[in-house]
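In: All I have is the shape, not the residue letters:
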């Protein structure tokens, strides 16, 4: 299987052309649910914006995007389905229509939506239909949920150019859908990789991908004192 980390140079070409224009479900920590509908008004900072991406297990997505300068918060949750107030177990059943996704709250003065798209395309294999590696099911599909017309246009243009570039041997199956409602995941999913670095999925799935991600985006990473 072609690694999602190989076509780096093509991702950069597409990005600059646009700019100029073990499984996640095997969780052994069961804690009480704290369900609520995420409101886009949760952030009172007028200059912040939100991107919503689904690219497999949301533990991975959160770990990647937390590293980027300009990203203020990453919220794992569920979106794109038809069942209100879903639980993790419901979503894992594959019957709710929801995808594991992340709301990425970011400062557009520090990182652009185009740069977030580049990180999205890089950090998973968008040619795998309803799966990422051993995580299989519609809840692990590749999807972009756009919040406005500009995000829709940029996502569709990026996908079109990236597909035409031949970065992958197979067509990109990522869907581009309007954002509707986002349900934050249970509290035990928040900041999962940082809190459970020795958990097998974190060790053997997330960590190797994160190390590659950090090398590619080394100039965009947060500085830690």
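Out: Okay, I see it. These numbers were taken from a predicted model, which means no experiment stands behind them.
In: drop to CA atoms for contacts and neighbour counts, all remaining ones
Out: OK.
In: Distance check, residue 12 against residue 212.
Out: Taking Cα to Cα, to the nearest Å as the measure, residue 12 falls 15 Å from residue 212.
In: scratch that, residue 123 is what I was asking about
Out: Residue 123 sits 9 Å away from residue 212, taking Cα to Cα as the criterion.
In: Neighbour count: the two, which is higher?
Out: Ranked by neighbour count (other Cα atoms under 10 Å), residue 123 and residue 212 place residue 123 first, with 21 against 13.
In: which is the next helix or strand following the longest helix along the chain?
Out: Ranked by residue count under DSSP state H, the longest helix found in the chain is helix 149-165. For helix 149-165, the following helix or strand on the C-terminal side (DSSP states H and E) is strand 175-178.
In: Show me what that following strand is packed against.
Out: Packed against strand 175-178, as judged by 3 or more Cα pairs under 8 Å, 6 or more residues apart in numbering; DSSP states H and E, are the following elements: strand 142-146, helix 149-165.
In: what's the first one in contact with?
Out: Judged by Cα atoms under 8 Å, 6 or more residues apart in numbering, the contacts made with strand 142-146 from elsewhere in the structure are 51-56, 126, 128-131, 152, 155, 173-179.
In: One more to weigh against that first structure:
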């Protein structure tokens, strides 16, 4: 097995947004929308959106650390959602929309903690960062109609008003990190 292939789970509000963002980064091999951080096994979307399962809408990101560093993925993550709002991203409100990172190795944990310290030391955000940092326990893949949502529905109003600005941020600040189409 290639030891440079790693997984990490990011929750940055709606998983449609987070999936669309990370799919475009060089070195990211796979992005799967789903749920993490909750109490029940195999939750369905209709259960998660009630907020009662404890899960966050999240994406499992498989990446090649020889091509893209965790540091870069963290820069992208913190640039494309608001890590200072508790259980809320824009109009999406509830614990299922919280900001969270579920790390899979101690090395990832150390990189994340150092990155958060840097953000806080430099006062990058006006308000305190509330991103939940926890060890990975389980990830449950979302139903197929949530996969590739942005790519298949770019004309939908949610995609136009919520996801397009995140994609524009990628093109503005991370153009050298984007996959070529």
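Out: Yes, it's here. The structure displayed is predicted, hence computed values, not measured ones.
In: So after superposing, what's the score?
Out: Once the chains are laid over each other, their TM-score by TM-score structural alignment, normalised by the length of the second structure reads 0.97; 181 aligned residues with a Cα RMSD of 1.1 Å.
In: residue range for the longest helix of the first structure in the second structure?
Out: Mapping helix 149-165 of the first structure onto the second structure (TM-score structural alignment) gives residues 106-122.
In: Tell me the secondary structure at residue 90 of the first structure.
Out: The local conformation at residue 90 of the first structure, judged by DSSP: H, G, I helix; E, B strand; the rest coil, is helix.
In: Name the nearest residue to it, sequence neighbours excluded.
Out: Leaving aside its chain neighbours, residue 90 of the first structure sits nearest to residue 96 (6.7 Å; criterion: Cα to Cα, 6 or more residues apart in numbering).
In: counterpart of that neighbour in the second structure?
Out: Using TM-score structural alignment, residue 96 of the first structure sits opposite residue 53 in the second structure.
In: surely its match meets residue 45?
Out: No: counting by Cα atoms under 8 Å, residue 53 of the second structure stays clear of residue 45, with 10.2 Å between them.
In: Looking only at neighbour counts, state which of the two leads.
Out: The neighbour comparison of residue 53 of the second structure against residue 45 (other Cα under 10 Å) goes to residue 53, with 20 against 16.
In: residues in contact with that one?
Out: Contacts of residue 53 of the second structure (Cα under 8 Å, 6+ apart): 38, 39, 40, 43, 47.
In: Apply 7 Å and report the result again.
Out: Counting by Cα atoms under 7 Å, 6 or more residues apart in numbering, residue 53 of the second structure touches 38, 39, 40, 47.
In: For my notes, please list those residues in a markdown table and give neighbour count, distance to residue 4 of the second structure and secondary structure for each entry.
Out: What follows is the contacts of residue 53 of the second structure, written out as a markdown table (neighbours: other Cα atoms under 10 Å; distance: Cα to Cα, whole Å; DSSP: H, G, I helix; E, B strand; the rest coil):
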| residue | neighbour count | distance to residue 4 of the second structure | secondary structure |
| --- | --- | --- | --- |
| 38 | 20 | 28 | coil |
| 39 | 12 | 31 | coil |
| 40 | 12 | 31 | coil |
| 47 | 13 | 35 | helix |
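In: Compare these with the first structure and list the overlap.
Out: Contacts conserved in the first structure for the contacts of residue 53 of the second structure, using both residues aligned by TM-score structural alignment, their matches' Cα atoms under 7 Å: 38, 39, 40, 47.
In: any idea how far the second one lies from residue 118 of the second structure?
Out: I take that to be residue 39 of the second structure. From residue 39 of the second structure across to residue 118 of the second structure, the span is 32 Å (Cα to Cα).
In: Please pull up the equivalent of residue 83 of the second structure in the first structure.
Out: Residue 83 of the second structure maps onto residue 126 in the first structure, with residues paired by TM-score structural alignment.
In: Against residue 120 of the first structure, how distant is that match?
Out: 9 Å.
In: ranges for the strands of the second structure?
Out: Along the second structure, the segments classed as strands by DSSP state E run 5-12, 28-36, 56-64, 88-89, 92-93, 99-103, 132-135, 139-141.
In: any chance of these in TSV, plus distance to residue 152 of the second structure?
Out: Conversion of these to TSV gives the following (distance: least, Cα to Cα, whole Å):
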stretch	distance to residue 152 of the second structure
strand 5-12	20
strand 28-36	14
strand 56-64	17
strand 88-89	22
strand 92-93	21
strand 99-103	25
strand 132-135	30
strand 139-141	18
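In: could the ones you listed go into TSV alongside distance to residue 177 of the second structure and mean neighbour count?
Out: Below are the strands of the second structure laid out as TSV (distance: least, Cα to Cα, whole Å; neighbours: other Cα atoms under 10 Å):
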stretch	distance to residue 177 of the second structure	mean neighbour count
strand 5-12	17	24
strand 28-36	10	25
strand 56-64	13	26
strand 88-89	25	20
strand 92-93	28	15
strand 99-103	21	25
strand 132-135	25	15
strand 139-141	26	21
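In: circling back: now do the buried residues in the match of helix 149-165 of the first structure.
Out: 108, 109, 112, 115, 116, 119 (16 or more other Cα atoms under 10 Å).
In: what number of residues lie near the closest residue to the first one other than its chain neighbours?
Out: The reference is to residue 108 of the second structure. The spatial neighbour of residue 108 of the second structure that comes closest, neighbours along the chain excluded (Cα to Cα, 6+ apart), is residue 70 at 7.4 Å. Applying other Cα under 10 Å, we find 18 residues neighbouring residue 70 of the second structure.
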